[in-house]
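Asker: With the input below, show me the fold.
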Amino acid sequence: MKMVMGYVAGLLFGLGLAISGMTDPARVLGFLDIAGAWDPTLMFVLGGAVVTSFVGYRLVFKQNAPLFGERFQLPTKQDLDSKLLGGAALFGIGWGLSGYCPGPAIASIGGISLPLAAMLVTMVIGWFAAQRLSR
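Answerer: You can find the predicted model right below:
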């Protein structure tokens, strides 16, 4: 059941990205183009995600345990370090250059293009680099 719920959550996430237009890198790049043809769509999508998460966490934490698991899996590390800041910077640079972040990139695989393929390849290289650096 846990795997089914993971699939349902991923499907809902992918559908949300597609319906909101966030699988189109031009929308993301339009949001980052403040001095040009600025597109505020991403701000509303992110705002909706923040509100949903805020309400969802309040409801979930009233429960003793998750519905389909033994315990809640929450991050324990709360300090900022160079790995976190460096990773966030690389993520932002990659997102700004390509217009894709990992979720929309994977949701867009059906319409693969050269920029998308380049982003996916560099993302995989980044995963391997992160594993090596964390040892």
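Asker: Only C-alpha atoms from now on, for both contacts and neighbour counts.
Answerer: Will do.
Asker: Name the SS class of the spatially most distant residue from the centre of the chain, please.
Answerer: Computed with CA atoms, centre = their mean, the residue of the chain farthest from its C-alpha average is Asn64, at 27.4 Å. For Asn64, the secondary-structure state derived from DSSP: H, G, I helix; E, B strand; the rest coil is coil.
Asker: Tell me the spacing between it and Phe72.
Answerer: With distances taken as CA to CA, to the nearest Å, Asn64 is found 9 Å from Phe72.
Asker: And the residue farthest from the centre of the chain, how far from Glu70?
Answerer: Summarising the geometry, the distance separating Asn64 from Glu70, computed by CA to CA, is 10 Å.
Asker: Please give the structure of this sequence too, so both can be compared:
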Amino acid sequence: MMRILVSLICGTIFGAGLYISGMIDPQKVLGFLDIWAITDGGWDPSLALVMAGGLLVAMPIIQFAKNRREPVCGGEMALPTNHKITRKLILGAVMFGTGWGLVGYCPGPAISALAFGQIDTVIFVVAMLAGMMVCKFSRLA
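Answerer: This is a model prediction of the structure:
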């Protein structure tokens, strides 16, 4: 029960942070990703501060987790163990970056944005899930 409550609290804080920071607004994200707009003053660097803030919060928590044998709320520790750069990793990063750059959504903010019920968000999430399923059942996974 405690794990569910902690997950709910963390997810709510994460979703609120995405909303407050503007990460669920594809136009704001695309404004950040469009570095060519620096020349005409249209580039929006504010999301770099959001990402830096996320790293500042995550880094000490990751270090704390690495030094534990089991999670605080019980269960199994599931930290990544593979540190190799593989073809699959590069392909996934290219696909992720391409999708983010074309549409302005990455998975977390897209799922959070579903709460607003916009059809373009629903279409993106359905397409994202379909892509995940294709990858899972193909040679790429």
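Asker: so where do the helices sit in structure 2?
Answerer: Along structure 2, the segments classed as helices by DSSP state H run 2-21, 26-33, 46-66, 87-103, 107-113, 119-136.
Asker: Compare the ones you listed and report which one is nearest to Thr81 of structure 2.
Answerer: For the helices of structure 2, the distance to Thr81 of structure 2 is smallest for helix 46-66, at 11.0 Å, taking CA to CA.
Asker: residue range for the closest one in structure 1?
Answerer: Following TM-score structural alignment, the aligned partner range for helix 46-66 of structure 2 in structure 1 is 41-61.
Asker: Stretch 77-95 of structure 2 too?
Answerer: Counting by TM-score structural alignment, stretch 77-95 of structure 2 pairs with residues 72-90 of structure 1.
Asker: For the matching stretch, measure first residue to last.
Answerer: Criterion CA to CA; first-to-last residue distance in stretch 72-90 of structure 1 is 29 Å.
Asker: Figure out how far it is from the centre of its chain.
Answerer: The chain centroid and the centroid of stretch 72-90 of structure 1 are separated by 15 Å, computed with CA atoms, centre = their mean, to the nearest Å.
Asker: And for stretch 111-129 of structure 1?
Answerer: Centre-to-centre, stretch 111-129 of structure 1 and its host chain are 15 Å apart (CA atoms, centre = their mean).
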